[in-house]
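1. below: sequence and its predicted model.
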Amino acid sequence: MLAYAAQGLSGDAGSQSGGQLRELLTRAATALDGLGGALASLVVEERLEPAARYRDYLAVVDRDARDSLAAIELVLAQPVISSQLVDNLNASMHLRALLTDLFLIDEILKSQPAAADHV
């Protein structure tokens, strides 16, 4: 997405990178749909403790994932996706919050002996 944003394109129609961008955004939307549930299942399967703290944090991750999904779906719904629009999406606090959420939970899970194999 950063490369597309840097191209200064007024739209995605007819460009190879535009098609790739829509595919990337579609795949991101698919991944975000259900991310919170997948992480919650991991906490249960791995019996991570304290479970209540994980559930509380995963509620934040789920909210940020849903907010990010809404932003991505709004961009995908546009007939034309410009580099500026993608630049604004990249700057979205919702996407940034989600990335930070995932970095944090990734580091925590890496330190868990049982969960380390699943990360």
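-> Now that the structure is in, tell me what you want to look at. Numbering: from 1, shown residues only.
2. contacts and neighbour counts: CA atoms only from here.
-> Will do.
3. count the neighbours of A31 for me.
-> A31: 12 surrounding residues under other C-alpha atoms under 10 Å.
4. how close does it get to A13?
-> Applying C-alpha to C-alpha, to the nearest Å, one obtains 24 Å for the distance of A31 from A13.
5. what does V43 give?
-> 42 Å.
6. and these two? which has more neighbours close in?
-> Taking other C-alpha under 10 Å, V43 and A13 do not tie; V43 has more neighbours (19 against 14).
7. adding another structure so you can compare the two:
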Amino acid sequence: MSKSLHESIEVIESGYEFLLAYAAQGRESDEGPGGSEVRTTLTSMSKAAGSISADLSTDESDFGPVIIDDARKAGAAITLVLAQEKISSELVDNLNASIHLRALLTDLFLLSEAKT
């Protein structure tokens, strides 16, 4: 596994953990102390999803295209959240529950275990 792919996986996994904590805060928006970090985290996750797709574009396994598709879908969901004027805990909770983000996470867990 390339260093770039490993780093992107770490960004997605740690970002998801941050989003779980953010969702539990009951925030109405990302304004105020600590709120801006959610946009930074989501932006990093969006970039990581794109990087995962690029890193796996030459992967010849049957699973590579599955991860690429799930990364694209999760990236689209993250972009939708980033486009909102205010990012509430409820919005992030819905993103966390999204099958697209969960599919990508599960793909990455499987890939990490299979390639180690």
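-> Cool, got the structure. A quick note: this is a predicted structure, and the numbers were derived from the prediction, not measured.
8. helices along the first structure, start to end?
-> Chain-ordered helices for the first structure, with DSSP state H as the definition, fall at 2-6, 16-32, 35-45, 51-76, 83-90, 93-110.
9. what does the third one contact?
-> In this case it means helix 35-45 of the first structure. Under the contact criterion C-alpha atoms under 8 Å, 6 or more residues apart in numbering, helix 35-45 of the first structure has outside partners A51, Y54, R55, L58, A59, V61, D62, A65.
10. could you rerun that using 7 Å?
-> Counting by C-alpha atoms under 7 Å, 6 or more residues apart in numbering, helix 35-45 of the first structure makes contact with R55, L58, V61, D62, all of which sit outside it.
11. the first one too?
-> Contacts made with helix 2-6 of the first structure from outside it, assessed by C-alpha under 7 Å, 6+ apart, are listed as S17, S83, Q84, V86, D87.
12. aligned to the fourth one, what sits in the second structure?
-> Under the alignment (TM-score structural alignment), V86 of the first structure maps onto V92 of the second structure.
13. over to the first one?
-> S17 of the first structure maps onto G34 in the second structure when the alignment is built from TM-score structural alignment.
14. what is the aligned counterpart of G34 of the first structure in the second structure?
-> Under the pairing rule here (TM-score structural alignment), the equivalent of G34 of the first structure within the second structure is S51.
15. could you report the neighbour count for G19 of the first structure?
-> Tallying neighbours of G19 of the first structure according to other C-alpha under 10 Å, which is how burial is gauged here, yields 13.
16. next up, the contacts around D62 of the first structure.
-> Here D62 of the first structure is in contact with L35, G36 (C-alpha under 7 Å, 6+ apart).
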